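Engineer: sequence isn't available, so here's the structure alone:
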């Protein structure tokens, strides 16, 4: 899991680095490829990166909102190649969801429960789609929030092998 969190931090760092360059492109494209409901708020990823590594057994998605103040990541680490039409439950070994604001950090973990479902992988066009949900728990205060209706649609990915 340490390797996955390190890779997620690298992806988020890359998001912050390219944020200003990609925001111009997003103005022309009104399709939201990554979104989720957090209680009554809506998170929309304005800048989103996805990578598949470890010979297809690890998926990492990192998203940053339009003003760069909120991020979310969805991570799957599996013993098998990640496939479409498969649900991955959050666990202690690298399948989890993170949600970070400027003030708070939350995680969907084995303790709180959640899942990530891959609905489609297009290896020709290198895009991935899926859904996710769970209960977010804040790291310090242990407050909980419901994460629902999470989707990523035709999200371009890169191979990181």
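Structural biologist: Okay, I see it. Note that the coordinates shown come from a computational prediction; the quantities given were computed from them, not determined experimentally. Residues are numbered from 1 along each chain as shown.
Engineer: from now on I want contacts and neighbour counts done on CA atoms only, so please keep to that.
Structural biologist: Will do.
Engineer: what's around residue 136, how many residues?
Structural biologist: Here the number of neighbours of residue 136 (other C-alpha atoms under 10 Å) works out to 25.
Engineer: same question but for residue 18, I mixed them up
Structural biologist: Neighbours around residue 18, by other C-alpha under 10 Å: 12.
Engineer: in which helix or strand would I find it?
Structural biologist: helix 2-28 (DSSP states H and E).
Engineer: and the residue nearest to residue 42 when sequence neighbours are not counted, what does it touch?
Structural biologist: Leaving out its chain neighbours, the residue that sits closest to residue 42 by C-alpha to C-alpha, 6 or more residues apart in numbering is residue 36, at 5.9 Å. Listed by C-alpha atoms under 8 Å, 6 or more residues apart in numbering, the contact set of residue 36 reads 42, 43, 44, 147, 148, 149, 150, 151.
Engineer: kindly recompute the last result at 6 Å.
Structural biologist: Contact partners of residue 36, counting by C-alpha atoms under 6 Å, 6 or more residues apart in numbering, are 42, 43, 149, 150.
Engineer: selecting buried members of the residues you listed in ChimeraX, what would you type?
Structural biologist: In ChimeraX, this line selects whichever of the contacts of residue 36 come out buried by 16 or more other C-alpha atoms under 10 Å:
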select :43,150
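Engineer: one more structure, for comparison:
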């Protein structure tokens, strides 16, 4: 089973609800968002975000809401550092259930957290976020939420007990439509620009290999994931088809939902720090009888 890891002080969530086997493959991201460091918020709370956690009151001091081309990301943090993070697959009012969306609560300073997925039954609905209003004039969002959170380290033989999140409400939270982290991603597929409208950068563990995965999706339903081992520094790394051997990989999903893994190409890292990575990539992915040539790839993202 693949683990989802939360970075210290905050969460970079990978949409991994379809992770069901211990293979080398990484699933493409849908939706995709990167969540900024709450210790340096770009937009202080002007509205209200509250919830009850196992009977105790939670009130956020800082929130950040980012609405992309295809998703809503809501982040809420209180002074002690524990935080909520939601990634909702849509940009309209309505109910967003736990099966198709990401709902999490993360303790301060922990790599793992409680997220709304039952490890015994990933298809069980264990909660939801209801977006009741999106005020496009004042750029605020309101709604309610509740869910049961399960510990995200599925390999933990003595995980903490699930948490009951109830009475959740957020009212008039200001939102932005500009990326709070200034991340960029570009690529061409068979010579056509891949115009992504959702992007997520996450650190995940796959077969004991920790990788930085950069996932994007466009309006046509195509998705792409570029993964780089956290052990790699500046340099160029060839792709042969094995993430464990190469430390790098590209996965592409076409508009029909068919997925393929690159067996040739390369990923080059030009800059890497403790929280940001920049580079270029190219590769060839064959799905059925069709080869997709990925060229002019570049990324500059926080992780």
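Structural biologist: Received the coordinates, thanks. Fair warning: this is a prediction, and the values are worked out from it, not measured in the lab.
Engineer: counterpart of the residue nearest to residue 42 of the first structure in the second structure?
Structural biologist: When the second structure is aligned by TM-score structural alignment, residue 36 of the first structure is paired with residue 51.
Engineer: pull the distance from the helix holding residue 18 of the first structure to the chain's centre.
Structural biologist: Here helix 2-28 of the first structure is found 11 Å from its chain centre; the criterion is C-alpha atoms, centre = their mean, to the nearest Å.
Engineer: next secondary structure element downstream of that helix?
Structural biologist: That would be, after helix 2-28 of the first structure and using DSSP H and E, strand 34-38.
Engineer: once aligned to the second structure, how far is that next one on average?
Structural biologist: Once fitted to the second structure, strand 34-38 of the first structure is off its aligned match by 0.9 Å on average (mean C-alpha distance after the TM-score superposition for the first structure).
Engineer: output the contacting helices and strands for the helix or strand following that strand.
Structural biologist: From strand 34-38 of the first structure onward toward the C-terminus, using DSSP H and E, the following helix or strand is strand 41-44. In terms of contacts (3 or more C-alpha pairs under 6 Å, 6 or more residues apart in numbering; DSSP states H and E), strand 41-44 of the first structure is packed against strand 34-38.
Engineer: buried stuff in the strand it packs on?
Structural biologist: 34, 35, 36, 37, 38.
Engineer: hang on, the earlier thing: relative to residue 145 of the second structure, how far out is the match of residue 36 of the first structure?
Structural biologist: 8 Å (C-alpha to C-alpha, to the nearest Å).
Engineer: got it, and residue 38 of the second structure?
Structural biologist: Taking C-alpha to C-alpha, one finds residue 38 of the second structure at 21 Å from residue 145 of the second structure.
Engineer: ok, residue 164 of the second structure next?
Structural biologist: For residue 164 of the second structure relative to residue 145 of the second structure (C-alpha to C-alpha), the value is 11 Å.
Engineer: these two: who's more crowded?
Structural biologist: Ranked by neighbour count (other C-alpha under 10 Å), residue 164 of the second structure and residue 145 place residue 145 first, with 21 against 18.
Engineer: show me what contacts the counterpart of that one in the first structure?
Structural biologist: If you follow residue 145 of the second structure across to the first structure using TM-score structural alignment, you land on residue 132. By C-alpha under 6 Å, 6+ apart, the residues touching residue 132 of the first structure are 115, 116, 150.
Engineer: closest one of these to residue 136 of the first structure?
Structural biologist: Checking these against residue 136 of the first structure by C-alpha to C-alpha gives residue 115 as the nearest, at 11.7 Å.
Engineer: excluding chain neighbours, what is closest to that closest one?
Structural biologist: Here the residue nearest residue 115 of the first structure, using C-alpha to C-alpha, 6+ apart, is residue 89, at 4.3 Å.
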